[in-house]
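In: have a look at this prediction, sequence included:
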Amino acid sequence: MLEDADEGGIKLWHLVKPTEEPELPKHRRGSLRDRERAKAIPEIYLTRLLSMKGTLQKFVDDLFQVILSTNRPVPLAVKYFFDLLDEQAIHYGIADPETIHIWKTNSLPLRFWINIIKNPQFVFDVQTSDNVDAVLLVIAQTFMDSCTIADHKLGRDSPINKLLYARDIPRYKQMVERYYADIRQTISASDQEMNSALAELSRVVLCAGERLPASSVSLQIITALEEDPTAQKMQLGYRLQQIAAAVENKVTDL
């Protein structure tokens, strides 16, 4: 077969793979080295990852223990809603424990706690770096895997973040199951108790609003946005003024 190459000439091609790999063109050698280097990176940093995991292990264990502990009274809303899910399962004849487990997991751990773990700025006045965000994503994924019943089959090609906590996830799964079981055994919350709790929460929010008027809060935020260079370019202060005015007009109309 004629070969289109600078040297020209004829090259033999076979239907079987040769024992020795042919020399790759120069433009492909670099990409092959890049792929080999990318495969080697996880092995190079595996020791560092394991060291970092050992440093953070106690903090991760403490975090999961706080989230999945019933040593302190379980929030009334959680108990009330979990009991509601159990009642609905009985009402519709759903006896599969995995289904009820998934209901509770999707309603609290994956709906609430995952967001808090990945985004601590939702609760705390902090700014996280890219490195911290990456670490929090690994912890959040571990917590998510711990809340599932299905076993995750891991192999050599599995992501490193899953391999790091592969031995810990069975223990975390037991914590989740025990958490749900402990909540089920606590005293049920009546509709009257739930309504009273919601009324008290509404009263607290209203009192807080009276102590610090919304207009005062908006003014402080608008002032801060107008002083921030990035916010100035995006006109965030002006946009917030428009939103505050629209909300105030809507409340007045009511």
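Out: All right, it came through fine. Numbers count the residues shown, from 1 in each chain.

In: CA atoms for contacts and neighbours, from now on please.
Out: Will do.

In: now for Asp145: which residues touch it?
Out: Contacts for Asp145 (CA atoms under 8 Å, 6 or more residues apart in numbering) come out as Ile169.

In: check it against this one:
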Amino acid sequence: MDTTGSNRSDICCSLISCCLPLRFWVNVIKNPQFVFDIHKSSITDACLSVVAQTFMDSCSTSEHRLGKDSPSNKLLYAKDIPSYKSWVERYYSDINKMPAISDQDMNAYLAEQSRMHMNEFNTMSSLSEIYSYVGKYAEEIVCALEEDDAARKQRLAFKLEQVVAFMSLES
């Protein structure tokens, strides 16, 4: 019996279970001020760190051996981790059983979402954000543009300097 597909699926789930929680959810859990307009006290920060660690342990594919020298935050939810792990495993198993979405269906869905939200995009706000970034890193961007052959041919560094100078006069 060939288990290559099964191993590949396990590896993918393992990578996803590490990547998605670590890159996104743990960051949101530990830093709610990124999403909500709140102040996070040091006590709240400590509590959220315990919750985030429990979440990471629940999504981990490795077993954690706990002993008398283990940190208290790991011991706090140690008895709950196995049930959380089973929830995570079932979640990825359910995803694995779902039918694949074709590129064509995905592109059609994204095009529809883009069309539905077309009027929600604030162009001026976006340009302002881009300009604040460009203003902050203008020297580095100009240097990079001057070093690039295609950008040099189109005189992008000069054009960018003109835009920065014009915007400086406007503000």
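Out: Here it is on my side, so go on. Here the structure is a predicted model, which is why all the values come from computation and not from measurement.

In: stretch 99-119 of the second structure: how far from the chain's middle?
Out: Computed by CA atoms, centre = their mean, to the nearest Å, the chain-centroid distance of stretch 99-119 of the second structure equals 21 Å.

In: go on, stretch 28-44 of the first structure?
Out: Relative to its chain's centre, stretch 28-44 of the first structure lies at 30 Å (CA atoms, centre = their mean).

In: in the second structure, what stretch matches it?
Out: Per TM-score structural alignment, stretch 28-44 of the first structure has no counterpart in the second structure.

In: surely Phe122 of the first structure meets Ile116?
Out: Yes. Using CA atoms under 8 Å, Phe122 of the first structure is in contact with Ile116, at 6.6 Å.

In: these two: which has the busier surroundings?
Out: Neighbour count, other CA atoms under 10 Å: between Phe122 of the first structure and Ile116, Ile116 has more, with 17 against 11.

In: against Arg167 of the first structure, how distant is the more buried one?
Out: According to CA to CA, to the nearest Å, Ile116 of the first structure and Arg167 of the first structure sit 24 Å apart.

In: counterpart of Asn131 of the first structure over in the second structure?
Out: Per TM-score structural alignment, the equivalent position to Asn131 of the first structure in the second structure is Ile43.

In: ah, wrong one, I meant Met194 of the first structure
Out: If you follow Met194 of the first structure across to the second structure using TM-score structural alignment, you land on Met106.

In: what's the average distance of the helix or strand containing its match to the first structure?
Out: Using DSSP states H and E, Met106 of the second structure maps to helix 103-116. Compared with the first structure after the fit, helix 103-116 of the second structure shows a mean deviation of 2.7 Å (mean CA distance after the TM-score superposition for the first structure).

In: buried residues, the helix or strand that that helix is followed by. List them.
Out: Note on helix 103-116 of the second structure: by DSSP H and E, the next helix or strand toward the C-terminus is helix 123-136. Of all the residues in helix 123-136 of the second structure, those buried under the rule 16 or more other CA atoms under 10 Å are Tyr131, Val134, Gly135.
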